[in-house]
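1. Predicted structure and sequence below. I'll ask about it afterward.
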Amino acid sequence: MNFYTASSFRNIEIVQFINDQLIKQGHHLTYDWTQSERVDTPSALQRIGQLELDAVRASDCLILVLPAGKGSHVELGIAIATQIPVFLCMLDPTSWAGLEASTFYHIGDITPCIGAPEDWVQTILNSKKTCLSK
């Protein structure tokens, strides 16, 4: 399976944990943004944006770790628009059905993963979604 994990820099350690666990199981990360530094120039933003767009497009599924920022939600939109399955990871259900929930969390092929990061990985690995069989 090719996968991409989207989130914000504040979740970098959790994202690295998920990536490491899936890679150990033989899956392929399409782009590791956690190895990048924050950028703010137009040319650097364009370069990173293109890498991330290409990575989402090359993925069999997208993993979105909440809370996440605007860039991650753009990546979610790309996944929904291109019918890439999404695993929506959160510590508690507030983001799924509470005040922090987005309408876009409830359209397309979205699987909520609620609990600890270890639970998210297990849900992803146990999924019968087609993205895991590629």
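-> Received, thanks. Numbers count the residues shown, from 1 in each chain.
2. hey, let's count contacts and neighbours off CA atoms from now on
-> Fine.
3. Flag every buried residue along stretch 103-111.
-> For stretch 103-111, a neighbour-count test (16 or more other CA atoms under 10 Å) marks 105, 108, 110-111 as buried.
4. Show me which of those is closest to Gly49.
-> Tyr105 (22.1 Å; CA to CA).
5. Tell me if the closest one really is in a helix.
-> Yes - using DSSP: H, G, I helix; E, B strand; the rest coil, the assignment for Tyr105 is a helix.
6. Quick check: nearest residue in space to it, chain neighbours excluded?
-> The spatially closest residue to Tyr105, leaving aside those adjacent along the chain, is Trp96, at 7.1 Å (CA to CA, 6 or more residues apart in numbering).
7. mind listing what that neighbour touches?
-> Remark: with contacts taken as CA atoms under 8 Å, 6 or more residues apart in numbering, Trp96 is in contact with 102, 105, 112.
8. How is it assigned, secondary-structure-wise?
-> Applying three-state DSSP to Trp96 yields a three-state assignment of helix.
9. measure it to Asp119 for me?
-> Relative to Asp119, Trp96 is positioned 16 Å away (criterion: CA to CA, to the nearest Å).
10. take a look at this one as well, against the first:
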Amino acid sequence: MLENDRIEELQGVEKADFLVFIFPSGKGSNIEFGIATALKKRIYILDVNNEIENFDLTSTFYFLDNVKSFKGSLDDFAKFIVECETK
């Protein structure tokens, strides 16, 4: 069962147009982030604790060109993604 879950997660990232990432996140989300980065997917990060620029807690991968971070409410984050995706 776990193997099927991992395959489905991988396929989900592969099929996605972009990845939505809530920071901070767990290990599984960071793996999906890595897969999306390798596949050159667009990635949107919601920085819920305003910590993305604390380099003791983050990775330089969060600052790649294909990554856009956002600080604010979940509703405003959704609007931000829609705006970015419809440009």
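-> Ah, there it is. For clarity, every value in this text was computed on a predicted model and none was experimentally measured.
11. returning to what we had before: can I get the buried residues of stretch 103-111 of structure 1 in CSV including secondary structure?
-> Rendered in CSV, the data for those read as follows (three-state DSSP):
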residue, secondary structure
Tyr105, helix
Gly108, coil
Ile110, strand
Thr111, strand
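12. And these, which is closest to Ile80 of structure 1?
-> Taking CA to CA as the measure, Ile80 of structure 1 lies nearest Gly108 of the buried residues of stretch 103-111 of structure 1, at 5.6 Å.
13. follow-up on the earlier one: ok, the buried residues of stretch 103-111 of structure 1 vs Leu62 of structure 1, which is closest?
-> Ile110 (9.5 Å).
14. Please enumerate the helices of structure 1.
-> Here structure 1 has its helices, by DSSP state H, at 12-24, 42-57, 70-81, 94-97, 117-126.
15. closest to Phe3 of structure 1 out of these?
-> Judged by CA to CA, the one of these that comes nearest to Phe3 of structure 1 is helix 42-57, at 7.8 Å.
16. Relative to Gly28 of structure 2, how far out is Ile39 of structure 2?
-> Careful, residue 39 of structure 2 is Leu; it's not Ile. Counting by CA to CA, the gap between Leu39 of structure 2 and Gly28 of structure 2 amounts to 17 Å.
17. Over to Val13 of structure 2?
-> Noted for Val13 of structure 2: a distance of 12 Å to Gly28 of structure 2, by CA to CA.
18. Compare neighbour counts for those two and give me the winner.
-> Comparing Val13 of structure 2 with Gly28 by other CA atoms under 10 Å, the one with more neighbours is Val13, at 17 against 11.
19. Hmm, that one is touching Phe21, no?
-> No - taking contacts as CA atoms under 8 Å, Val13 of structure 2 lies outside contact range of Phe21: 11.7 Å.
20. which residues in structure 2 does stretch 71-87 of structure 1 match up with?
-> Mapped onto structure 2 using TM-score structural alignment, stretch 71-87 of structure 1 spans residues 28-44.
21. contacts for that stretch?
-> With CA under 8 Å, 6+ apart as the contact definition, stretch 28-44 of structure 2 has outside contacts at 9-10, 13-14, 17-21, 66-70, 81.
22. of the residues you listed, buried ones?
-> 13-14, 18-21, 67-70, 81.
23. list the contacts for the residue nearest the centre of structure 2?
-> With distances taken as CA atoms, centre = their mean, Phe21 lies nearest the centre of structure 2, 2.9 Å away. Contacts of Phe21 of structure 2 were listed using CA under 8 Å, 6+ apart, and they are 29, 33, 43-46.
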